[in-house]
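Undergrad: after the sequence you'll find the predicted model.
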Amino acid sequence: MATAQTSTPGTLSVVGLGPGATDLMAPRAQAALEQAEIVVGYRTYLDLVRDCLNPQSEVLSSSMMQEIDRCRKALELAEAGRRVALVCGGDPGIYAMAGLVFELARSMEAQAAIDIIPGIAALNSCAAVLGAPLMHDFAAISLSDLMTPWELIERRLEAVAPADFVVVIYNPKSKKRTDQIVRAREILLAHRSPDTPVGIVSGATREHESVRLTTLGMMLDEEIGMQTTVIIGNSQTFVWREKMITPRGYSKKYGL
């Protein structure tokens, strides 16, 4: 008597594209894109990697704010036995899709193999074009309150400000959110000098890259948007030859 055949779950690769420059994408990420039967992603990120895709691959694109739909569709396709790549900008485990994929996979009781392929995160690429601002302890905080209450974000800012961390701010401002970056600066100014170096970067490694150096006291005079990353130095951070550097402590220990 014939038995019913069941489909074998496929694989879902959650691929970090890095900052956007093709030569800064990991070889494993490129291989995953080339081998995928179906590539799913936000259309802006897909446009960055069109040349890396297998011409035979099916491409499913969507617009911003459809993260849950993208992740669910990618999981469903993998559950049906397909090799799927879900693309993310930067690193998928830093403010991106990796966590959501696992949350949905748990709720769906998905059996497909999930492979997280890391990429260069925004804080890495922005730090590189600025110089070396993250050489000592740092904290990354997103100012977007779409999914995190502002009261909690503010408490986190108040916790890191007096500890003299270098602070990396993601999602600092949008058309609707204009007050959060003002409040973040106020909190930091209560604990560090207005002369503290600040780096403001957008489009790191891309054609429209913008890099500006300013100070904590003057940072709000600069253009800051949703795609901007702001890096605020600690008490030891300095600027030399238009580069932002946070010393690790070698000079004090070894007398450089």
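TA: Sure, I can see it. Residues are numbered from 1 along each chain as shown.
Undergrad: from here on, just use CA atoms for contacts and neighbour counts.
TA: Noted.
Undergrad: now the helices: where do they sit in the stretch 1-150 of the chain?
TA: Ranges of helices within the stretch 1-150 of the chain are 27-35, 43-48, 67-79, 98-108, 122-130, 150-160, based on DSSP state H, counting those that start in this stretch.
Undergrad: alongside the first one, take a look at this:
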Amino acid sequence: MSGRLAVIGLGPGPEAQLTGAARAALEAASDLFGYGPYLARVVLGPGQVAHPSDNREEIGRAGAALALAASGRRVAMVSGGDPGVFAMAAAVCEAVETGPEAWRRLEIEVVPGVTAMLAVAARCGAPLGHDFCALSLSDNLKPWATVEARLRAAAAAGFALALYNPASRARPWQLARAFDVLREVLPPETVVVFGRAALRPDERIAVTRLGRADAGMADMATCVLVGSAETRVVARPGLPPLVYSPRSAT
């Protein structure tokens, strides 16, 4: 039996948000790798083996999965959300590029999932309904000066923004600084959505304005959406507001 590696997006959390293709790829695997909390979301079938690891071990995790696949096993690498959005697909590609020739000969499939920004957007309307970009506020793999430069450029260009990795115990200050940077470019009425654990039982969605946005409302389970200057809020009596970015731009 020839080995293969499937890099699978588990979506935002609920079973209903797992795609049929992802479910089939999980069931076909002999071994499953992933960050421990994500891997714990998967119910193992008979004979399947889990290989959990810590959050900052992406390249080591990718190498271990590729090595096992090269030995003939059918391996799954799981990510929360979509594996290609600040997740394991890029780490697998990086490991293949720098690893042994045998890894380049493996069958590798990336199975998409619903990423956090799409889950949060769906819960409040269509804040990403026009041009947008996604940025990670983590400076683990890039300088903070690069983060600030990209924030300014994207906001000045009129993009709505999806901010991943907004805060952690090791980085409690970065979202507040990001808001300060955005306030240099965007008006205080700009819409901001805090989406924590979107589509999960502990979901919390809050809509505010950039001038009042409080970084303390976010943690690592939060995706923050910042509208463009054209993003609107539609009030609805007795119902949550609809947030959307118009399909046309001036």
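TA: Thanks, I have it. For clarity, every value in this text was computed on a predicted model and none was experimentally measured.
Undergrad: related to what we said a few turns ago, quick one: which of the helices of the stretch 1-150 of structure 1 is nearest residue 55 of structure 1?
TA: Of all these, helix 27-35 sits nearest to residue 55 of structure 1, with 8.7 Å by C-alpha to C-alpha.
Undergrad: which part of structure 2 lines up with the closest one?
TA: Using TM-score structural alignment, helix 27-35 of structure 1 corresponds to residues 20-28 of structure 2.
Undergrad: what's the mean distance for that stretch versus structure 1?
TA: Superposed on structure 1, stretch 20-28 of structure 2 shows a mean distance to its aligned partners of 0.6 Å (mean C-alpha distance after the TM-score superposition for structure 1).
Undergrad: what comes into contact with that stretch?
TA: Applying C-alpha atoms under 8 Å, 6 or more residues apart in numbering, the contact partners of stretch 20-28 of structure 2 are 6, 8, 9, 10, 32, 45, 74, 76, 111, 112, 113.
Undergrad: mind putting those into JSON lines with neighbour count and distance to residue 180 of structure 2?
TA: What follows is these, written out as JSON lines (neighbours: other C-alpha atoms under 10 Å; distance: C-alpha to C-alpha, whole Å):
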{"residue": "6", "neighbour count": "24", "distance to residue 180 of structure 2": "40"}
{"residue": "8", "neighbour count": "30", "distance to residue 180 of structure 2": "36"}
{"residue": "9", "neighbour count": "30", "distance to residue 180 of structure 2": "33"}
{"residue": "10", "neighbour count": "29", "distance to residue 180 of structure 2": "33"}
{"residue": "32", "neighbour count": "23", "distance to residue 180 of structure 2": "41"}
{"residue": "45", "neighbour count": "12", "distance to residue 180 of structure 2": "48"}
{"residue": "74", "neighbour count": "24", "distance to residue 180 of structure 2": "47"}
{"residue": "76", "neighbour count": "29", "distance to residue 180 of structure 2": "41"}
{"residue": "111", "neighbour count": "21", "distance to residue 180 of structure 2": "37"}
{"residue": "112", "neighbour count": "22", "distance to residue 180 of structure 2": "34"}
{"residue": "113", "neighbour count": "23", "distance to residue 180 of structure 2": "32"}
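Undergrad: which of the residues you listed fall in strands?
TA: 6, 8, 9, 32, 74, 76, 111 (DSSP state E).
Undergrad: out of those residues, which comes closest to residue 204 of structure 2?
TA: Out of those, the member with the shortest distance to residue 204 of structure 2 (by C-alpha to C-alpha) is residue 9, at 22.1 Å.
Undergrad: counterpart of the closest one over in structure 1?
TA: Match for residue 9 of structure 2 (TM-score structural alignment): residue 16.
Undergrad: for its match, list the residues it contacts.
TA: Residue 16 of structure 1 sits next to 25, 29, 87, 88, 89, 90, 91, 92, 117, 118, 119, 120 when contact means C-alpha under 8 Å, 6+ apart.
Undergrad: map the last one across to structure 2 for me.
TA: Under the alignment defined by TM-score structural alignment, residue 120 of structure 1 corresponds to residue 114 in structure 2.
Undergrad: any idea how far residue 56 of structure 2 is from its match?
TA: Using C-alpha to C-alpha, to the nearest Å, one obtains 22 Å as the distance from residue 114 of structure 2 to residue 56 of structure 2.
Undergrad: those two: which is more packed in?
TA: The neighbour comparison of residue 114 of structure 2 against residue 56 (other C-alpha atoms under 10 Å) goes to residue 114, with 20 against 10.
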